[in-house]
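**Student:** Everything below, folded, please.
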Amino acid sequence: MKAALADPRLSRDPAFALPAWHATDRGRPIEDDADLGAHLLTREGDVHWRLRKLVFPAFTARKAQGMRSRVQEIADSLIDDFQSRGHADLIDEFAYPLATMVICEVLGVPVEHYAIFRQWTSNARPDAAAGPDPAGYLCELIAARRAAPSHDVVGVLVAAEAAGEISEAELRSMIFLLLIAGHEGSVALIANGVLALLADGVQRALLRERRCPMESAIEEIVRYDGPMELAAWRFAKEPVEVGGVVIPAGSPVVLALAAAHRDPRRFRDPDQFDITRTGNAHLGFGYGAHHCLGAPLARVEGAVALATLFSRLPDLALSTSVEELERQPSTLVRGLFELNVVFTPRTSR
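**Tutor:** Alright, predicted model coming up:
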């Protein structure tokens, strides 16, 4: 799997796809200026690194650790809002607002707009009211930043476009990517982590008794039920042999990360959720040039969110059976539409 993820012949650029791909709703020509796909995840080589270098400084491990206290403030504030009720939907009331507010602050997007971005993701319910058109919203955001320059991520990208370092399509696409990818995976990581811990009292006790660091638990959650079930589409630039099978040029390729994480040749008792697992070299954040830019921030968000939930609401429990939980239909992100829980009401921290 690592070899396939890093193989330059398997490109993320849909320009290498067969014409039939572009005729489906899965892909559109990247030359279309109205498209929001001209970002670093669909670019390779020098173009990819040109785009990645512009935003990488905002997503280093040091920057992520610097956000920890702010993530903690947001997590505590959100729990304050529902802890007196004794019940909550941890998607709507915790995981989604936490992850979205954090990425808004990192990017320099107005935090009060966080509620509108969900309609652009796989977590949006089919019957939900439509939010503003992404392209229109981004044009307004960019215009506002041009009028009032800043040093945040959006400001850096707007300045790069003004200097001719990126195109206008790349500017819109990069902001869109960072907004969506910057929160969607974290929402699923938090929710899947809560679910895994609620289903296993032994593992939950290990955390409660501090016999295992939360950082280790996060790595196991990403392996066991991570937010990315599949890696994003790739396209064979030429005939490529993988596992004894020749993939024709132009064919789309899907790499199943979740399957790799259950490989008994790599992981001892792979179907067992074990937060004390050592040597947990999972691929949940990808591998190679397209390794997840936001992995350090997602780890901090997950660790703070779960530690805060289980310390402040120690008797947290599902209010429905696991079978009743509705998974998102996305083939990439493995998340939940809602996660209803109950706990003893509390009036203060």
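**Student:** going forward, measure contacts between C-alpha atoms and count neighbours the same way
**Tutor:** Fine.
**Student:** how many other residues sit next to G243?
**Tutor:** 8 (other C-alpha atoms under 10 Å).
**Student:** what does A3 give?
**Tutor:** Using other C-alpha under 10 Å, A3 is surrounded by 10 other residues.
**Student:** Centre of the chain to whichever strand or helix holds it, how far?
**Tutor:** Taking DSSP states H and E as the criterion, A3 maps to helix 2-6. Centre-to-centre, helix 2-6 and its host chain are 20 Å apart (C-alpha atoms, centre = their mean, to the nearest Å).
**Student:** In this protein, which helix is the longest?
**Tutor:** helix 168-198 (DSSP state H).
**Student:** picking that back up, show me what the helix holding A3 is packed up against.
**Tutor:** The helices and strands touching helix 2-6, judged by 3 or more C-alpha pairs under 8 Å, 6 or more residues apart in numbering; DSSP states H and E, number zero.
**Student:** How about that helix, which residues are buried there?
**Tutor:** Buried residues in helix 2-6, defined by neighbour count with 16 or more other C-alpha atoms under 10 Å: 4-6.
**Student:** Now the second one, please; I'll put the structures next to each other:
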Amino acid sequence: MSTDRQTVVIEGYKTIRTLLTDARLSSAPPDGQAGFGGRHMLNTDPPDHTRLRKLAQKAFTARQVAALRPRIQQITDALIAGICPQGKADLIGDVAFPLATTVICELLGVPATGRTTFSDWFTAALTPAEAPDADVIVGRALKTLNDYIQTLIDTKRGSGEDTGGDLLTALIHARDGDDALSEEELVATVFLLLGAGHETTVNLIGNAMLALLANPDEYRFLRDRPDLLPSAVEEFLRLDGPVQHATPRIALEDINIDGMTIPAGSRVILKIAAANRDPEIFAEPHRLILDRTGPTHLAFGHGIHHCLGAPLGRLEARIAINTMLTRLPDLQLTGPTVGLHWKPGDFLRGLTTLPVRFTPM
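**Tutor:** Predicted coordinates:
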């Protein structure tokens, strides 16, 4: 745990888990500042957070997500079939990215045209502050995304359809007393679902496959024991999850915890990745143990901001990993892990590419 006059950074599992449920930490940006992507459930507090989350959560229940299994498997099978004869592939560009993008776009009702383009805009919007011209790049990307999403909404409205099976239509027509979304909230919610719905899943699948390929014994263990996939995915999330820290919080008042005081007004960074490797909680925290039992990780957060899409991300990862293990014989990295490139920034963690080779089929 370290502090300065403006920021408090916390890494311990127990402290972070406690603070993730502490109402004295606000997820809303300070007065006069706009939240990243607008006003959505990730950067609001109750009661607004409760209202915004309620309108989207029905699409992400365990039952609704389970119903997507056949379609997710179909998409995955088609992607794998496309690379099987080649004997080599980029597991990010050829599998993880198109899978995650297709699933979230179909769920939302985003047309096929332009699906791959919006990911580049999200990447630009996450440009690290220290990068040259970061403010200009981020501002341009956010405006482009906002315009793209507004056009999607206007097109959906203009179609004359009053009902639809996709989430975007449901959000547009959401009516629950005074709980309906404002136009700003609608755009921001779609922004969040599109961004979080593909970026984190791509990173989860890529990081998981890297962990397996870098640990051949565990790779063979999971290949021979597909029944361990549920616990394996939880271990991938713990060991090298797609999100490094929670979205920043603001202390609404002085908070005494762990023998120190978080001053009111401080910006608080909760380091999820560090918490998931806390040696006081996890035995051999830096080791991949696919049948690990014990405390749950914090990769999807905890409390009211627990990731809405967690069930969907888990399912996509299980299906993608299992299909690659069973249909890509002798799968291995084409080079050393030190030669791999990671996306810039300290918020999300994911590879830009994951080149592999295997026996053509």
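**Student:** what would the buried residues of helix 2-6 of structure 1 look like in a markdown table with distance to R223 of structure 1?
**Tutor:** Converted to a markdown table, the buried residues of helix 2-6 of structure 1 look like this (distance: C-alpha to C-alpha, whole Å):
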| residue | distance to R223 of structure 1 |
| --- | --- |
| A4 | 18 |
| L5 | 16 |
| A6 | 19 |
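**Student:** Now check structure 2 for the residue matching R145 of structure 1.
**Tutor:** Using TM-score structural alignment, the partner of R145 of structure 1 in structure 2 is K156.
**Student:** number of nearby residues for the closest residue to that match other than its chain neighbours?
**Tutor:** Once flanking residues are discounted, K156 of structure 2 sits nearest to T169: 7.1 Å by C-alpha to C-alpha, 6 or more residues apart in numbering. Neighbouring residues of T169 of structure 2 were enumerated by other C-alpha under 10 Å; the total is 18.
**Student:** Give the equivalent position in structure 1 for T169 of structure 2.
**Tutor:** Counting by TM-score structural alignment, T169 of structure 2 corresponds to G155 in structure 1.
**Student:** Look up how far E44 of structure 1 lies from V253 of structure 1.
**Tutor:** V253 of structure 1 is 16 Å from E44 of structure 1, where distance means C-alpha to C-alpha, to the nearest Å.
**Student:** With N340 of structure 1 instead?
**Tutor:** 41 Å.
**Student:** now do F273 of structure 1
**Tutor:** Going from F273 of structure 1 to E44 of structure 1 by C-alpha to C-alpha gives 35 Å.
**Student:** Surely A317 of structure 1 touches A199?
**Tutor:** No. The criterion here is C-alpha atoms under 8 Å, and A317 of structure 1 misses it with A199 at 9.1 Å.
**Student:** Looking at these two, which is more packed in?
**Tutor:** A317 (18 against 15).
**Student:** so what corresponds to the more buried one in structure 2?
**Tutor:** Checking TM-score structural alignment: A317 of structure 1 goes with Q332.
**Student:** wait, what's in contact with its match?
**Tutor:** Applying C-alpha atoms under 8 Å, 6 or more residues apart in numbering, we find Q332 of structure 2 in contact with 213, 356-358.
**Student:** Take those residues and lay them out in CSV including secondary structure and distance to T261 of structure 2.
**Tutor:** Converted to CSV, the contacts of Q332 of structure 2 look like this (DSSP: H, G, I helix; E, B strand; the rest coil; distance: C-alpha to C-alpha, whole Å):
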residue, secondary structure, distance to T261 of structure 2
L213, helix, 43
V356, strand, 48
R357, strand, 52
F358, coil, 54
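**Student:** Please list which of these are preserved in structure 1.
**Tutor:** Among these, the contacts conserved in structure 1 (both residues aligned by TM-score structural alignment, their matches' C-alpha atoms under 8 Å) are 213, 356-358.
**Student:** tell me the contacts of E215 of structure 1?
**Tutor:** The neighbours of E215 of structure 1, taking C-alpha under 8 Å, 6+ apart as the test, are 299, 303.
**Student:** Looks to me like it is in a helix.
**Tutor:** Yes. Under DSSP: H, G, I helix; E, B strand; the rest coil, E215 of structure 1 falls within a helix.
**Student:** Trace it over to structure 2, please.
**Tutor:** Alignment note (TM-score structural alignment): E215 of structure 1 maps to P230 of structure 2.
**Student:** ok, that match to L315 of structure 2 distance?
**Tutor:** Counting by C-alpha to C-alpha, the gap from P230 of structure 2 to L315 of structure 2 is 9 Å.
**Student:** for L145 of structure 2, same thing?
**Tutor:** Taken as C-alpha to C-alpha, the span from L145 of structure 2 to L315 of structure 2 is 27 Å.
**Student:** try T123 of structure 2
**Tutor:** For T123 of structure 2, the distance to L315 of structure 2 - C-alpha to C-alpha - is 24 Å.
**Student:** if you count what's nearby, which of those two comes out ahead?
**Tutor:** Between T123 of structure 2 and L315, L315 has the larger neighbour count (other C-alpha under 10 Å), namely 20 against 15.
**Student:** What lines up with the more buried one in structure 1?
**Tutor:** Residue correspondence, TM-score structural alignment: L315 of structure 2 in this structure matches V300 in structure 1.
**Student:** residues contacting its match?
**Tutor:** By C-alpha under 8 Å, 6+ apart, the neighbours of V300 of structure 1 are 64-65, 68.
**Student:** neighbour-wise, which of the residues you listed leads?
**Tutor:** Top of the contacts of V300 of structure 1 by neighbour count (other C-alpha under 10 Å): A64, with 20 neighbours.
**Student:** Can you tell me how far the nearest residue to it once chain neighbours are set aside is from G185 of structure 1?
**Tutor:** Excluding its sequence neighbours, the residue lying closest to A64 of structure 1 (C-alpha to C-alpha, 6+ apart) is L297, at 4.8 Å. According to C-alpha to C-alpha, L297 of structure 1 and G185 of structure 1 sit 11 Å apart.
**Student:** Those two: which is more packed in?
**Tutor:** Between L297 of structure 1 and G185, counting by other C-alpha under 10 Å, L297 is the more crowded of the two (29 against 22).
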